[in-house]
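Student: I'd like to go over a predicted model; first the sequence, then the structure.
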Amino acid sequence: MSLCFQPFHYASKIKCCVRKHTRSQSQGRKNNPSLVKVASAETTSTSFLHKQSSDALIGPGNGIGIIGGVSIDSTLSFAKRLKNLLLEEEGSSPPFILCSDPSLSKELSSLDRSSSPFSSAKPEANCSTIVENLRQKQAFLDRSGVCCVVMPCHISHSWHDEIKEGCSVPFLHVGECVANELKQAQLKPLESGSPLRIGVLATNPSLLPTIYQEKLENKGFEVVLLDKATVEHTVIPAVEALNRKDFEGAQNLFKIALQVLLMKAVNRVILASDHLEQLLPPEDPLWTKCIDPMDALARSSLKYARSPETGI
């Protein structure tokens, strides 16, 4: 399923489009011109993906292309971040195209649950099918008139390099966006003579090297991770508690994990998991030490949409 939206301030249309598409794809397409169907990885035709630039859905090249991830909720949450940033800045609203495929979301979710938290290898189950699906969505967005493509999904970034092949516009990497913002912040080490330390907290540490660790180390940061025992006794049980709707238990375990990293003199902690990003209220003192990487991805995508070349 692919959703095409124009300005962000049409937030109420998001739920409407999703609901209509769920009831009847064919009827929804007739009644809602904002709804555009993208074929699945198995059925997407070459002729469809190779439309000429004159067939672009938006223009003049100032839109943001969004490839959905594990759930429609997290995907729409990213769109909401964009809207909130625009409200804060009182800025103009570039259009965006959102591609969300329920079958792909199901595969990614299953892969995320089944992958070993401490495996050093990339997840391999259904890998080729998932990558091909994501590449076709990248190709569709690339030819739809967007100025950049983003993928607000941690597990999809395992194959970022493969997915971005052939993309003619910037395909933003969440790890690079976070590392760039931290570098620009000009933080000072908490311990004299020590390097700048950044903690990374994830439910699946096996994804960290390619998504965050390499990007941060390339910028001169020392990356601090939780040890295996701490992850197994705090982070994973926190997610399990969250799945049981035990929010207080999940929050308490999450705070313990954060404190362990903060005791290692880290300046900030990157929350590399959708499960962890909403566990603390904004007014909690610990939240000031946390970084939600999808916020950095949203800010970077707006920066591209507003660059002089796009006319915003």
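Tutor: On my side now, so go ahead. All of these numbers come straight from a predicted model, not from anything done at the bench.

Student: only C-alpha atoms for contact and neighbour calcs from this point on.
Tutor: OK.

Student: right, and the helix or strand after the strand or helix carrying F140?
Tutor: Using DSSP states H and E, F140 sits in helix 127-142. Downstream of helix 127-142, the next assigned helix or strand under DSSP H and E is strand 146-150.

Student: adding another structure so you can compare the two:
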Amino acid sequence: MLGVLGGMGPMATVDFMAKVVRNTPASCDQDHIRMVVCSAADIPDRTAAILGEGPDPLPALRETLLRLEAAGATRIAIPCNTAHHWHAALQAETPLPILHIVDAVVDQLTGPKDARIGVLATSGTVAARIYQDRLGRRGYACGLPDAAGQDEVTRAIRLVKAGHLSEATEILRREAEALVAAGMQAVVMACTEIPVALATVEGPLRASLIDATEALARACVAACRPEVALAA
């Protein structure tokens, strides 16, 4: 059973769950994987903690993880890119495998190993080098917005959390297009709010976008499908 350590934010958690369902080959209810979800919206802000501007979210993350474990989860997904700064610390707390969102993204990359991959993410994800380091270990170069562009990405993420999707869409479209123009072979939507805002984007840009939420959902389905077969 998949345990979803969610609530960061609530809309992104719902989006992740929908993508798990859509990516599951199923002809009836019983073909879907079982999920237990804790939408722990009270977990302190991850970016603020990384930047030294807010409380440490690790205790709340740990508490939520243990609740999922007690509820019978057999593996864990965290549909929040920035929270993966604490992936190793959380994995040390449980024998359950915690799927890593960046690994899920890298497994879906199809370009040459020396490709330049753009990343749109929170300032916390950028500062913690969650994507830069893990992409680099797999041979990819990582491209990021400049300082002004990163400020705009941050503003757009906040707009999504506040429910102002149309304004966020325009900002994020502009920043994604700038990364493509700078030579990035693909652009990862590396904050779970970003795919929500760019869901309606079509045309050439759509082909360049990689949805980290979708990648994690697919990895979860692949990991959990043997359990569905056993239960059938």
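Tutor: Happy to help now that I have it. Since this is a predicted model, take the numbers as computed values, not measurements.

Student: tm score of chain vs chain?
Tutor: Superposed pair, TM-score by TM-score structural alignment, normalised by the length of the second structure: 0.83. Supporting alignment: 225 aligned residues with a C-alpha RMSD of 2.8 Å.

Student: which non-adjacent residue is nearest the residue mapped onto D101 of the first structure from the second structure?
Tutor: Here D101 of the first structure is matched to A40 in the second structure, going by TM-score structural alignment. Leaving out its chain neighbours, the residue that sits closest to A40 of the second structure by C-alpha to C-alpha, 6 or more residues apart in numbering is G7, at 4.5 Å.

Student: can you check A186 of the second structure too?
Tutor: Using C-alpha to C-alpha, 6+ apart, the closest residue to A186 of the second structure is S208 (4.7 Å).

Student: quick check: the counterpart of that neighbour in the first structure vs S12 of the first structure, distance?
Tutor: Under the alignment (TM-score structural alignment), S208 of the second structure maps onto K289 of the first structure. From K289 of the first structure over to S12 of the first structure the distance is 33 Å, taken as C-alpha to C-alpha, to the nearest Å.

Student: next: H160 of the first structure.
Tutor: Taken as C-alpha to C-alpha, the span from H160 of the first structure to S12 of the first structure is 31 Å.

Student: hmm, back to that, how about the helix holding F140 of the first structure: buried residues?
Tutor: Within helix 127-142 of the first structure, the residues that qualify as buried are 130-142, counting by 16 or more other C-alpha atoms under 10 Å.

Student: what's next to that helix, contact-wise?
Tutor: 38, 40-41, 44, 49, 65-67, 97, 99, 104, 107-108, 148-149, 159, 162-169 (C-alpha atoms under 8 Å, 6 or more residues apart in numbering).

Student: now do stretch 1-13 of the second structure
Tutor: 33-43, 61, 64-65, 68-69, 72-80, 161, 192-193, 196, 220, 224, 227.

Student: any idea how far E90 of the first structure is from the residue nearest the centre of the first structure?
Tutor: In the first structure, the centroid-proximal residue (C-alpha atoms, centre = their mean) is P152; its distance is 1.5 Å. Separation of P152 of the first structure from E90 of the first structure (C-alpha to C-alpha): 23 Å.

Student: repeat for E165 of the first structure
Tutor: 35 Å.

Student: quick one, which of these two is more surrounded?
Tutor: Between E165 of the first structure and E90, E165 has the larger neighbour count (other C-alpha atoms under 10 Å), namely 12 against 9.

Student: trace that one over to the second structure, please.
Tutor: Checking TM-score structural alignment: E165 of the first structure goes with A92.

Student: how about A178 of the second structure, what's its match in the first structure?
Tutor: Counting by TM-score structural alignment, the partner of A178 of the second structure is V260.

Student: could you find the closest non-adjacent residue to its match?
Tutor: Leaving out its chain neighbours, V260 of the first structure is closest to L226 (C-alpha to C-alpha, 6+ apart), at 7.7 Å.

Student: residue contacts, the residue in the second structure that the one you found lines up against?
Tutor: When the second structure is aligned by TM-score structural alignment, L226 of the first structure is paired with P145. Residues in contact with P145 of the second structure, defined by C-alpha under 8 Å, 6+ apart, are 119-120, 175, 178-179.

Student: cool, and I130 of the second structure?
Tutor: With C-alpha under 8 Å, 6+ apart, I130 of the second structure has these contacts: 82, 84-85, 102.
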